[in-house]
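Peer 1: Structure for this input, please:
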Amino acid sequence: MHIKDLDLNLLVVFDALLRERSVTRAAQDVGLTQGAMSHALNRLRAFFDDPLFVKTTDGMTPTPRGEQLGTTVSEVIAAIRQNVVAEARFDPLTAQRTFVLCMTDMGELVFLPPLIRRLRKLAPHCTLRSVQVPLEQIESMLSSGEADLALGSIHAAPEGLFQQQLFMHSFVTLVSVRNRKVGKTLTRAQFEAMPQIVVSLTGRASAAYDNAFDAYGIKRNVYLTTPHFLAVPHLIDAHPDLIATVPLELGTVFSKLGTVKVVPPPVPLPPFALRQHWHSRFNTDPANVWLRHLIKETFERYPLVSEQ
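Peer 2: Model prediction:
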């Protein structure tokens, strides 16, 4: 006997007969007509040179040879269902896995609260892990499968990454509530003179920010460059002469702390797109596809932010 001579679909038929002990019910179970099921049983009998199942008062009873094969066939079918078929689809209600997302601390504040709410409802046995990695390592993290998605603004996405826009965000400037020199607006002269905090994952001032300010001929007085958004309101509270320009969503969260207030920048800044990025290797991976759809649905109605 050679496995190439065996139609592996016949093992599904064998497993159904073993469970149902009826040609009619087994046919219904695998979606065959009764005639097709009988034909499949005859092919099994010919291959194994044994009746395999005989009709008795208890239904189609396996022969000793059928009983012997039954244990192995059941184990094979169970393994295929659990390890092959299950991997070909993703059932969020039963899946147990951890989704890993590359994002900044700002991304955690913006993305995680609504995402956690939906994930708990739709995929109750799945969990999340957020990681912050240098931009130059994101492609390798996604390529290797160490991370599922990268969320945020990656202005020059590496080759091999797909991307999808989620929503646009604009910018506001944070000022200490104890800074009496600044009211509801910030003049250009004040903006240029006041020492500023700039958030940059690379440790350098953002080229995108620079280009926007350069277009207006504005020169910023950058005092501190940091990769951490969460440090900004605390630093401004400790040093009320400092200011920082951040995405509106983040400014809204920070203003609730009561230590900083939000004012519009002295010049209009172009909005930036927040996107999700994934590697081409996982473009058709069922779990990755499901997660991307969930994130897109969660944030596609995210209100378009504007200066207030």
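Peer 1: going forward, measure contacts and count neighbours with C-alpha atoms only.
Peer 2: OK.
Peer 1: can you give me the strands in the chain?
Peer 2: In the chain, the segments counted as strands under DSSP state E are 53-56, 59-62, 98-102, 127-131, 149-152, 161-169, 171-176, 195-199, 221-226, 243-247, 260-263, 272-279.
Peer 1: which one of the ones you listed lies closest to Leu142?
Peer 2: strand 272-279 (5.5 Å; C-alpha to C-alpha).
Peer 1: That closest one to strand 161-169, inter-axis angle?
Peer 2: 160 degrees (axes from the mean of the first three to the mean of the last three C-alpha atoms, to 10 degrees).
Peer 1: Check what contacts strand 272-279 and list those residues.
Peer 2: For strand 272-279, the surrounding residues in contact (C-alpha atoms under 8 Å, 6 or more residues apart in numbering) are 139, 142-143, 148-154, 160-170, 292.
Peer 1: Stretch 137-157 too?
Peer 2: 99-104, 107, 135, 158, 160-161, 272-281, 288.
Peer 1: Now the second one, please; I'll put the structures next to each other:
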Amino acid sequence: MNAIHNADLDLNLLPVFDALIRIGNVSRAAEELNMSQSAVSHALKRLRAFFGDPLFLKTGTGMQPTPRALELRQPILNVMGTVRSELLVREGFDATVARRTFTLCLTDMGELIFLPRLISRLREAAPGCTLRTLQLPMDQVPPALESGEADLALGSLHAMPQGLYQQQLFTRSFVTIVNRRNRAIGDVLSREQFFEMEHIVVSMSGRIQDAYDAVVDELAGPRRIYLTTPHFLTVPMIIEQNPQLIATVPRELATKFAGYNSIRMVDTPVAVPPFAIRQHWHPRFQHDAANTWLRRLVKETFDTHPE
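Peer 2: Sure, this is the predicted structure:
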């Protein structure tokens, strides 16, 4: 059998497809692969010839995959995940010279909490590496971690499917945010007011039972839910324009939201236990050198993260 390619397809081209489908940018893919942009473009030309399809189309937001590329995405990512986790594990990972992009599954809240400190640490420890974030529906997170499309999922992932490894980083408590113009609410939000008012809840799946603060309903009974949204960062702006709405969010987020002149936070009048912020990864990458290094960096960065 010839070294690593058959009569038509050179398997050395698969890492190029893998990088382009994950990153969506030729220059950044070239950096991760330690190749020139022209070499990546040439490899893409050969892939297009073999599959008889453009595969990636240049748009204002990057290289967008065609339907054929999306069909190829999972099998090629599976192959590359196997190569990384089972064949290259013994090569080790030298962060000081490595050039690659780490991909994290994060919500918009997760980006606000994690990225500022993590970027600072990564620049110092791995100057040749960069970051990319994904926001995926919950059921798509495990396949992304299994294939290697994402390295870690960070946050309080309510209803996370079984089968992933996880590690607790720190805990957070909930508070409620209200509009300062709502004069019916004093310094203390009463339990009666809490259940009489209409709420905004954040749920990546769109289902109320998967909301980040669903524990409130589990412990104290159902609230009056007016709006369910997958975005944390729009919540204060909605409450600013709709003083009759309130929302229960992590304290760290509420502190940032209080920067809006129209938003203030009050204690949630329901005894809610702190929730854990964790990092999750797939068992296939438990012994992967780069993934292990990244998990250690995240753990060290947030192990003593203050409330």
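Peer 1: just to revisit the earlier point, of all the strands of the first structure, which one comes closest to Arg301 of the first structure?
Peer 2: strand 161-169 (8.0 Å).
Peer 1: List the buried residues for the closest one?
Peer 2: Across strand 161-169 of the first structure, burial judged by 16 or more other C-alpha atoms under 10 Å covers Leu161, Phe162, Gln163, Gln165, Leu166, Phe167, Met168, His169.
Peer 1: Can I get those in TSV including distance to Asn221 of the first structure?
Peer 2: Listed next are the buried residues of strand 161-169 of the first structure as TSV, based on distance: C-alpha to C-alpha, whole Å:
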residue	distance to Asn221 of the first structure
Leu161	35
Phe162	36
Gln163	34
Gln165	32
Leu166	32
Phe167	30
Met168	27
His169	24
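Peer 1: and which of those is nearest to Met60 of the first structure?
Peer 2: Phe162 (53.8 Å).
Peer 1: which one of the buried residues of strand 161-169 of the first structure sits closest to Val253 of the first structure?
Peer 2: Out of these, the member with the shortest distance to Val253 of the first structure (by C-alpha to C-alpha) is His169, at 14.1 Å.
Peer 1: in the stretch 101-250 of the first structure, which spans are helices?
Peer 2: 105-122, 135-144, 188-193, 207-215, 232-238, 248-255 (DSSP state H, counting those that start in this stretch).
Peer 1: in the second structure, what residues pair with the shortest one?
Peer 2: Per the alignment by TM-score structural alignment, helix 188-193 of the first structure matches residues 191-196 in the second structure.
Peer 1: And stretch 142-152 of the first structure, by the same measure?
Peer 2: The aligned range for stretch 142-152 of the first structure is 145-155, by TM-score structural alignment.
Peer 1: Narrow the contacts of stretch 137-157 of the first structure to just the buried residues.
Peer 2: 99-104, 107, 161, 272-279, 288.
Peer 1: Next, the mean deviation of the match of helix 188-193 of the first structure compared to the first structure.
Peer 2: With mean C-alpha distance after the TM-score superposition for the first structure, stretch 191-196 of the second structure departs from the first structure by a mean of 1.0 Å once superposed.
Peer 1: contact partners of that stretch?
Peer 2: Arg223, Arg224, Pro269, Val270.
Peer 1: Also stretch 242-256 of the first structure?
Peer 2: 106, 109-110, 169-176, 194-198, 232-233, 235-236, 260-262, 265, 305-307.
Peer 1: For ChimeraX, what selects the buried ones among the residues you listed?
Peer 2: The buried subset of the contacts of stretch 242-256 of the first structure, as determined by 16+ other C-alpha under 10 Å, is captured in ChimeraX by this line:
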select :106,109,169,170,171,172,173,174,175,176,194,195,196,197,198,232,233,235,236,260,261,262,265
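Peer 1: What does Thr59 of the second structure correspond to in the first structure?
Peer 2: Checking with TM-score structural alignment, Thr59 of the second structure has no match.
Peer 1: er, Pro243 of the second structure I mean
Peer 2: By TM-score structural alignment, Pro243 of the second structure lines up with Pro240 in the first structure.
Peer 1: again with Tyr226 of the second structure
Peer 2: Checking TM-score structural alignment: Tyr226 of the second structure goes with Tyr223.
Peer 1: who's in contact with that match?
Peer 2: By C-alpha under 8 Å, 6+ apart, the neighbours of Tyr223 of the first structure are Pro195, Gln196, Ile197.
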